[in-house]
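K.L.:
sequence plus the predicted model coming up.
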Amino acid sequence: MASGIPKTSLTLMTTVYRRIFPAVHRELAFWKTRAEAIPNAELRKQALASIETKRFHCLGGAVYALLAGSKWREAVRFIVAYQTISDYLDNLCDRSISLDPNDFRLLHEAMSDALSQKNPLQFYYALRTDQRDGDYLADLVRTCQQTMQRITAYTEISEHIQQLEQLYSDLQVHKHVKEEERVPRLVNWFEEKTDHSSLYWYEFAAAAGSTLGVFCLVSYALGERLTRSLPDAIITSYFPFMQGLHILLDYYIDQQEDEAEGDLNFCRFYADRTELKKRLMYFVTQADCHVQSLPDRRFHELVRHGLIGLYLGDPKVRTLEGGPEMTNALLRMSGYKARFFHWNTRFFYRFKQRGWDKRTNN
């Protein structure tokens, strides 16, 4: 029910800790067990790594399950499965010996199929050497399709979620090809796809890399709360600014890891830390502005505050040059709600993670 959607920082975090996080950890425990049974060593390694190192993507994304009302468990199941596909395929592309865009494109057909009600599954590994995954990826896709089949208003959101997925897949293809081809491909793609003259090409690319809009649309649809205009409003509200803020923050905290691994990081393209801070502040302002027309406006504002708190509360920020200054500037701009989420995140990293894992394994 709409009335059950949290409107304050305290009620949101209370609900998240009591209901959402335990449900996410149960789902991830299931997929971890499935990943451990993958026959191919390399696929097994990347599947397990994606769950162990990127589980906070599922934890953060699953907040949107609250928009599904009484169907929140179904929404969590979908969000965890879909985000796990995303993180797993990202690992496969990042750590792949293949630089074939056709291989990356075929792998990401799994994400498009996952958002359909009845697309036949494909052999997504056909263009790479490592292939035997014991139906791990196929079962993730099937889990998502089962959710799509339960959405009565699926036709109202299908075009919109596929639009966001196409942008995501395009990004993954362009950013993983030969190093010298990546930036030219991404620049050309940006020029073909957007009229957002207020964005740099790497900001558009960052916005394409978020799954938040999909989670928002699917959760509203599961809760049977769609209006005729809502899908378009969500796209406009979330792309590019809310999604862009999400991924720019993600790239911000991963700068050292990406440099060590030779991965493309969009934060490196800013002239300096001052410009990066200025642009992040711009995305914060625009994200707030664009969600004002949505139902449950306060919830979406809380998500934006949560993004700031979640990412800047990550221990990796303290190892970045200028990290404390960036944190203070964005928290000062965002106010007490973002600070609330920031301190909750730091508490979570210090004291709660081991507790959640023990509870999940019991």
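P.N.:
Nice, I can see it. Numbers count the residues shown, from 1 in each chain.

K.L.:
only C-alpha atoms from now on, for both contacts and neighbour counts.
P.N.:
Will do.

K.L.:
helix/strand/coil for residue 6?
P.N.:
Using DSSP: H, G, I helix; E, B strand; the rest coil, the secondary structure recorded for residue 6 is coil.

K.L.:
can you give me the neighbour number for it?
P.N.:
Each residue near residue 6 was counted by other Cα atoms under 10 Å, and the total is 20.

K.L.:
now residue 195
P.N.:
Neighbours of residue 195 using other Cα under 10 Å come to 9.

K.L.:
ok, now which ones touch residue 46?
P.N.:
By Cα atoms under 8 Å, 6 or more residues apart in numbering, the contact set of residue 46 is 88, 91, 92.

K.L.:
now, of these, which are buried?
P.N.:
Buried subset of those (neighbour count, 16 or more other Cα atoms under 10 Å): 88, 91, 92.

K.L.:
re earlier: let's see which of the contacts of residue 46 end up in strands.
P.N.:
Applying DSSP state E to the contacts of residue 46, no entry is found in strands.

K.L.:
second one coming, line it up with the first:
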Amino acid sequence: MKTPTKPWTMMYTIYKELVPEVHQIMGEWRTRAENIPSVELQRQALDSIETKAFHCEGGAAFGLLVPQEKRRDLLRFIIAYQTICDYLDGLCDWSDSQDPNDFQKLHESLKHALSPGTPTENYYTFREEQDDNGYLKELIETCQSILVTFPGFSSVQENMEELSAYYRGLQVHKHVVKEDREPRLTAWFERNQEHLPDMAWYEFNACTGSTLGIFAMAGHAARSHLAKVQADSIKSAYFPYVQGLHILLDYFIDQEEDIEDDELNFCAQYPNEEKMAERIRYFKQQAEKSVSILPDAKFHSMIIKGIIAIYLADEKVQTNPSMKKTANGFIRFGGLPAAFFYLNTWIYRRKSKEIYGSAK
């Protein structure tokens, strides 16, 4: 099938067809979350759905890789997997214990979600709140049951697990007590450094924090059988640079908020704003270069430009003159497609508040 390669075609299909379906599926998970007996677990589950819907909206773009008849299953996988990520992120952010054993056990659910046939466990072993009425188990089993139907899953499973393991590692290391975070993150970087291009520890950590590579592989696997070399090329195209660009932009817009909350911010590690802008520009250039080898290169290039637009159209950027000035430079190096996505995303963000309420 032919994937969209023009920004206007891509935007129209995403907002006209994919986003309404995303919110319909998320509405089903919201109903399940409302039936969680534990007050705290219910609060985190509902909050992840209400405030992080834009993660699922962004991931839904990979639905354009598959024919219409396969699209809903791919969206259901993307939404279930991303919902686990967002739910667990909230549980770790607001944990009183800051126990790495707790974080590691919680995130085993993501490993199992990518391993059809693996029985679920009690992922809440190290915390008081236990009763989610099967919510996390159902999310995992939804991922498992869908993945086995994808003709190319056996070729991408190992690579999906590799990127998932990076993501899980980051979630453990960055949520521990403050004084242990940077030492753990830098030591983790040093253990992986020989397999990486030249980058700083905080840049590597940014590269691990994205789910885009997993969703790209899922999209291709849902469409057809893949040779292992194709699966490897998709993973290498997204990790490290596409994923790094994604998360560096995420941290860029959260800088002030993270400083106020005394949270670790990867963009704040650069010696100055000029160096940060230079490195983000470099990551964008390398991301474009890395996806150029893929069969659907123009589509994946549009994904990169869409990432730039989604984050820079955020209200936190628009209301901060200094940040907006830097963001305008990012838009320029993204080219006309990024500017088009930016304008349309800015408009959509305002319209979506009317349609979907608090969901971003």
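P.N.:
Yep, that arrived. Note that the coordinates shown come from a computational prediction; the quantities given were computed from them, not determined experimentally.

K.L.:
so which of the buried ones among the contacts of residue 46 of structure 1 are in helices?
P.N.:
Within those, residues falling in helices by DSSP state H are 88, 91, 92.

K.L.:
what comes into contact with the helix or strand containing residue 231 of structure 1?
P.N.:
Using DSSP states H and E, residue 231 of structure 1 sits within helix 230-237. In this structure, residues lying in contact with helix 230-237 of structure 1 by Cα under 8 Å, 6+ apart are 156, 157, 160, 213, 216, 217, 287, 290, 291, 293, 294.

K.L.:
do stretch 149-163 of structure 2 as well
P.N.:
Contacts for stretch 149-163 of structure 2 (Cα under 8 Å, 6+ apart): 111, 114-115, 147, 208, 211, 213-214, 217-218, 220-228, 231-232, 235, 239.

K.L.:
list the buried residues in the helix ranked longest in structure 2.
P.N.:
Ranked by number of residues, the top helix in structure 2 under DSSP H is helix 321-356. Under the neighbour-count criterion of 16+ other Cα under 10 Å, helix 321-356 of structure 2 has 323-324, 326-327, 330-331, 334, 337-342, 344-346, 349 buried.

K.L.:
how big's the offset between it and structure 1?
P.N.:
Once fitted to structure 1, helix 321-356 of structure 2 is off its aligned match by 1.4 Å on average (mean Cα distance after the TM-score superposition for structure 1).

K.L.:
what span of structure 1 lines up against stretch 10-19 of structure 2?
P.N.:
Matched against structure 1 by TM-score structural alignment, stretch 10-19 of structure 2 falls on residues 12-21.

K.L.:
distance between the matching stretch and the chain's centre?
P.N.:
19 Å (Cα atoms, centre = their mean, to the nearest Å).

K.L.:
flag every buried residue along it.
P.N.:
Quick answer for stretch 12-21 of structure 1 (16+ other Cα under 10 Å): 12, 13, 16, 20, 21.

K.L.:
now do stretch 146-159 of structure 2
P.N.:
Neighbour-count burial for stretch 146-159 of structure 2 [16+ other Cα under 10 Å]: 146, 147, 148, 150, 152, 153, 154, 155, 156, 157, 158, 159.

K.L.:
that one spans what distance, first to last residue?
P.N.:
Stretch 146-159 of structure 2 has an end-to-end distance of 17 Å (Cα to Cα, to the nearest Å).

K.L.:
stretch 127-138 of structure 1 now?
P.N.:
16 Å.

K.L.:
now do the buried residues in that stretch.
P.N.:
Here stretch 127-138 of structure 1 shows 127, 128, 131, 133, 134, 135, 136, 137, 138 as buried, counting by 16+ other Cα under 10 Å.

K.L.:
determine the set of other helices and strands touching the host helix or strand of residue 309 of structure 1.
P.N.:
Following DSSP H and E, the helix or strand that holds residue 309 of structure 1 is helix 297-312. Helices and strands touching helix 297-312 of structure 1, by 3 or more Cα pairs under 8 Å, 6 or more residues apart in numbering; DSSP states H and E, are helix 243-253, helix 273-290, helix 323-334, helix 336-347.

K.L.:
distance of residue 182 of structure 1 relative to residue 37 of structure 1?
P.N.:
Following Cα to Cα, the distance that separates residue 182 of structure 1 from residue 37 of structure 1 is 34 Å.

K.L.:
coming back round to it: relative to residue 300 of structure 1, which of the buried residues of stretch 12-21 of structure 1 is nearest.
P.N.:
residue 12 (11.3 Å; Cα to Cα).

K.L.:
that closest one touches residue 6, doesn't it?
P.N.:
Yes - at 5.0 Å, residue 12 of structure 1 counts as touching residue 6 under the criterion of Cα atoms under 8 Å.

K.L.:
list the contacts of residue 42 of structure 1.
P.N.:
Neighbouring residues of residue 42 of structure 1 by Cα under 8 Å, 6+ apart: residue 130.

K.L.:
now for it: what does it line up with in structure 2?
P.N.:
Using TM-score structural alignment, residue 42 of structure 1 pairs with residue 40 in structure 2.

K.L.:
so which strand or helix has that match?
P.N.:
Going by DSSP H and E, residue 40 of structure 2 is in helix 39-51.
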